[in-house]
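Visitor: Turn this into a model:
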Amino acid sequence: MPLDYPVHERTLPNGLRVVVSPDPSVPNVTLNIWVGVGSRHEASGRTGFAHLFEHLMFQGSRGVASGEHFEALMAQGGRLNATTWFDRTNYFETVPKGALELALWLEADRHGHLLDAVNQANLDNQRDVVKEEKRQRYDNQPYGNALIDVYAAVFPEGHPYHHSTIGSMEDLDAASVEDVHAFFRLHYAPDNTVLTLCGDITPEHGFTLVERYLGSIEPHPQPRRGPVEPLPPLTAPVRVERREDVPNDRLHIAFRLPVDETEEFNAASLALDALGGLASSRLVRRLVRKEQTAFGAHATAWGFVDGVSLGFIVVDIASDAETDEVEVALLEELERFAVEGPTVAEMEAALAQAERSWLSMLASQEERADALSHYTLLHGDPRLVNTHLDRLRAITPEQVRAAAARWLRPESRAVVAYRADIESEEVA
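Guide: Next up, the predicted model:
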């Protein structure tokens, strides 16, 4: 039986898509905004711009001083943040319902009039913040650049998903204020944005407030490109070897997958769960429990919308095990799964975990608002949140096997192998 979260949708004259999902269980409202710009929209030589704007959007606008967006809402008991991903940039805040108009006014000021405050000093300041973030999260963390290597290995040069959201520091250094202004004008427009209200508010009141505060923002109609051509599985293995001062050897084995929310993507996602996404998965049973050649094994699928998605398996190698032998064992399990498919127990466990995760996510007002924005912006229909599980349950074991046989073959893998630097360990 489908879920029945209430979903009301309206598009304002300026193109802003508004979704309201009433939930009177608590006296607050989550305001969630998805802008249709992520790292996949960046041009060569302009990488990192989407993430840079996640920072710049808190540095002031026409009527708001730098840092005041955070201060004003936190003073009302709100919580807020933002994230950048391949397919979008997301701004969100949860506030007592009496502070909703303040939140909407703040959003209107920065989405409509940010560039009044984007000057050389602000740009220089936030460039330095991004550089420090890269040092802390990527350069100075064990395996910190692994996923950057994965993206570059799985997706060809020039592909929208080839580079990470953090982007190139050289590109950011080369960016002028004019470059940054042009990027904002191209992507930050009401007709490229979804705003979701989830919480203690009626649909009509929500639509009225959003139109009052954001309805006057001018649209910037732009020819927005469609998805690139779909990528097939890799035809031959790709390998990247890193020798660094890391705690243990680690294998990242990645695959191209079909586009998000298709039957074949859902089937491939369930296959990865059965292989390594559960405590009872095949790789966990063999490598971690039986052979004890790995400390841990985990598999996941990330759904993208631009012609391809990504799936990967991460294995932490035990100190007394041979990394290459562990990889051979993993490939044997891939081959076996492509022939046999999931057992009844594996299929039930994968579906049960997916259902538990989905229901737990929707139970959170903030995460439900995020899902509504996601489905509206990337798939054109917020009501898909209510039918996702039904589509997943309709996947058959044979579809799971077939997806694994097509997308998760050993010859279609990209391997990023981090090997512990023995000399560094001996010196230490």
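
Visitor: Every contact and neighbour count from this point should use C-alpha atoms.
Guide: Noted.

Visitor: Tyr337: helix or strand, and which one exactly?
Guide: Actually, residue 337 is Phe rather than Tyr. When secondary structure is defined using DSSP states H and E, the element that contains Phe337 is helix 323-340.

Visitor: what's the next secondary structure element after that helix?
Guide: Moving toward the C-terminus from helix 323-340, the first helix or strand encountered (DSSP H and E) is helix 344-363.

Visitor: The helix or strand following that following helix - contacts with which helices or strands?
Guide: Of the helices and strands lying after helix 344-363 in sequence (DSSP H and E), the nearest is helix 365-379. The helices and strands touching helix 365-379, judged by 3 or more C-alpha pairs under 8 Å, 6 or more residues apart in numbering; DSSP states H and E, are strand 17-22, strand 28-35, strand 193-199, helix 344-363.

Visitor: taking the ones you listed together, which one is wrapped up most tightly?
Guide: strand 193-199 (a mean of 28; mean count of other C-alpha atoms under 10 Å).

Visitor: hang on, Phe92 in a helix?
Guide: No - in this structure, Phe92 is strand, not part of a helix, as judged by DSSP: H, G, I helix; E, B strand; the rest coil.

Visitor: correct me, but it touches Leu73?
Guide: No - counting by C-alpha atoms under 8 Å, Phe92 does not reach Leu73; the two are 11.4 Å apart.

Visitor: Could you also give me the structure for this second sequence? I'd like to compare it with the first:
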Amino acid sequence: MTHDEAQALLRQMLVAAIAAADPAVVLAHHLPEPPKGRCIVLGAGKAAAAMALAVEKAWPDVDLGGVVVTRYGHAVPTRRIKVLEASHPVPDTAGEAAAREIYAAAQAAGPDDLVLVLISGGGSALMPLPVSPLRLADKQAVNRLLLRSGLAIDEMNKVRRRLSCIKGGGLARAAAPARVVTLAISDVPGDDPAAIASGPTVPDPTESADLSGIVAALGPTLPDTVRDILLRDPQQEPPFDADYRLIATPMMALQAAAKVAEAHGVTPLILGDALEGEARELGTIMAGIAVSAATHSVPIKAPAVLLSGGETTVTISGTAGRGGRNTEFLLSMLVSLEGHPAIHAIAADTDGIDGTEDAAGAAISPQTLAACATANIDPATHLRNHDSYPLFDTLGHLIRTGPTLTNVNDFRAVLIL
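Guide: The predicted structure is shown next:
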């Protein structure tokens, strides 16, 4: 397989992974029976608008309305469901206004109505409704701290649920006594419904958890009002039933990519859909596994591809440059591989945005390290400074898909020839 063929195969696998989570393809199969009354569609997330459009197309004759909120630039034209846009990953006033509108629509539901809730990654930041006496500024400060903390996503969501009226089952309680059905696209390790968008329609499993350790990790700049809420004994909420349906998951995306690999005579090995930890550390580990496969045919014999998903973290230390967790992962791999002649790799966020940049991720090849030398770029310095984006941008290795209107977390493929 030539260099160009290897890079093309990696991109085909990424395309297949994203397509496996396309609401236009998968959503209709998971819809419940239409209601006797109205169907009120509510939702939040990077895929919310695309999911709303899929509902409209599947149910042309149902009495349908509602409102969803998605990230700026992720809206699509709909006729009956209102689509709003707001900020991600740090919430803004547009998100707060959307959350209030969604919450009010849930409260207006009647016993014969169906409240169809469309949830996907990013919904937590896009639908902020702070508990009293918090203000949006407090939520924004907390979100910035969380994003820089290095905490795992499940730890972050413990905080987000505790500070919200709408998360941790708040939206479902507001919709009672209407029937609530949730269709969700998972972007979290383990596909935990309580973690996807912080679980607006499922009970909070950590409502009684001690969050003092997380408070300590967030440090002294945590606003006092937030600290008080996180440390006080939470109020026990009444139980409720949750009809929750996962329509796309990271594992489904990996399996779709595996089929592409097999069609090209490459053996896939799915390492897991919930790999976590520091992006740079995972890059070093993945490089070691790939070299072992190339040298010793362990854990798999070439030609093969190592597939993985999940959400790594980037803990900022020292100088903070530009880049996301996927480009940092690849830069760490690049440094560790030292130009190994048989290994190519790709890593990207399936929503099309790696961190806050305009690229989904990047790709590397056996020639990338030499290209850095030609361009007078020191990869180790860029890695120390969390400055992966400019390196791959200069080399022309970034992958720009634009918003994909779905999100099943990160996709990583390491090809060994």
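
Visitor: Quick TM-score on the pair, please.
Guide: TM-score for the superposed chains, counting by TM-score structural alignment, normalised by the length of structure 2: 0.25, backed by 178 aligned residues with a C-alpha RMSD of 7.3 Å.

Visitor: Mutual contacts of Phe92 and Leu73 of structure 1, please.
Guide: Between them, Phe92 of structure 1 and Leu73 share the neighbouring residues Leu80, with contact defined by C-alpha atoms under 8 Å, 6 or more residues apart in numbering.

Visitor: Between the helices and strands packed on helix 365-379 of structure 1, which one is closest to Val314 of structure 1.
Guide: Val314 of structure 1 sits nearest to helix 344-363 of all those, at 18.0 Å, using C-alpha to C-alpha.

Visitor: which other helices and strands contact the helix holding Phe337 of structure 1?
Guide: Secondary structure elements in contact with helix 323-340 of structure 1, counted by 3+ C-alpha pairs under 8 Å, 6+ apart, are helix 282-283, helix 397-407.

Visitor: one step back: okay if I get the helices and strands packed on helix 365-379 of structure 1 as CSV plus distance to Glu398 of structure 1?
Guide: As requested, those are exported to CSV (distance: least, C-alpha to C-alpha, whole Å):
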stretch, distance to Glu398 of structure 1
strand 17-22, 37
strand 28-35, 36
strand 193-199, 37
helix 344-363, 11
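
Visitor: Tell me which of those sits nearest to Asn125 of structure 1.
Guide: Evaluated with C-alpha to C-alpha, these place strand 28-35 nearest to Asn125 of structure 1, the distance being 23.3 Å.

Visitor: tell me the angle of the closest one relative to strand 17-22?
Guide: Relative orientation of strand 28-35 of structure 1 with respect to strand 17-22: 160 degrees, computed using axes from the mean of the first three to the mean of the last three C-alpha atoms, to 10 degrees.

Visitor: Can I get the helices and strands packed on helix 323-340 of structure 1 in a markdown table including mean neighbour count and distance to Asp316 of structure 1?
Guide: Conversion of those to a markdown table gives the following (neighbours: other C-alpha atoms under 10 Å; distance: least, C-alpha to C-alpha, whole Å):
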| stretch | mean neighbour count | distance to Asp316 of structure 1 |
| --- | --- | --- |
| helix 282-283 | 25 | 12 |
| helix 397-407 | 21 | 22 |
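
Visitor: Distance to Glu211 of structure 1 added to these, as TSV?
Guide: What follows is those, written out as TSV (distance: least, C-alpha to C-alpha, whole Å):
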stretch	distance to Glu211 of structure 1
helix 282-283	52
helix 397-407	45
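
Visitor: wait, which of these is closest to Leu257 of structure 1?
Guide: Using C-alpha to C-alpha as the criterion, the shortest distance between Leu257 of structure 1 and those is 6.2 Å, found for helix 397-407.

Visitor: Contacts for that closest one, please.
Guide: Contacts of helix 397-407 of structure 1 from elsewhere in the structure, counted by C-alpha under 8 Å, 6+ apart, are 233, 255-257, 264-265, 267-268, 270-271, 334-335, 337-343, 347.

Visitor: tilt between that helix and helix 344-363?
Guide: Going by the same axes, to 10 degrees, helix 397-407 of structure 1 is angled at 90 degrees with respect to helix 344-363.

Visitor: Can you tell me which of the helices and strands packed on helix 323-340 of structure 1 is nearest to Ala299 of structure 1?
Guide: When those are ranked by distance to Ala299 of structure 1, counting by C-alpha to C-alpha, first place goes to helix 282-283 at 9.2 Å.

Visitor: Count the residues that sit near Ala172 of structure 2.
Guide: The tally of other residues near Ala172 of structure 2 (other C-alpha atoms under 10 Å) stands at 29.

Visitor: can you check Val238 of structure 1 too?
Guide: Neighbour number of Val238 of structure 1 under other C-alpha under 10 Å is 17.

Visitor: Would you confirm that it contacts Val150?
Guide: No - look at Val238 of structure 1 against Val150 with C-alpha under 8 Å: they stay out of range, at 9.9 Å.
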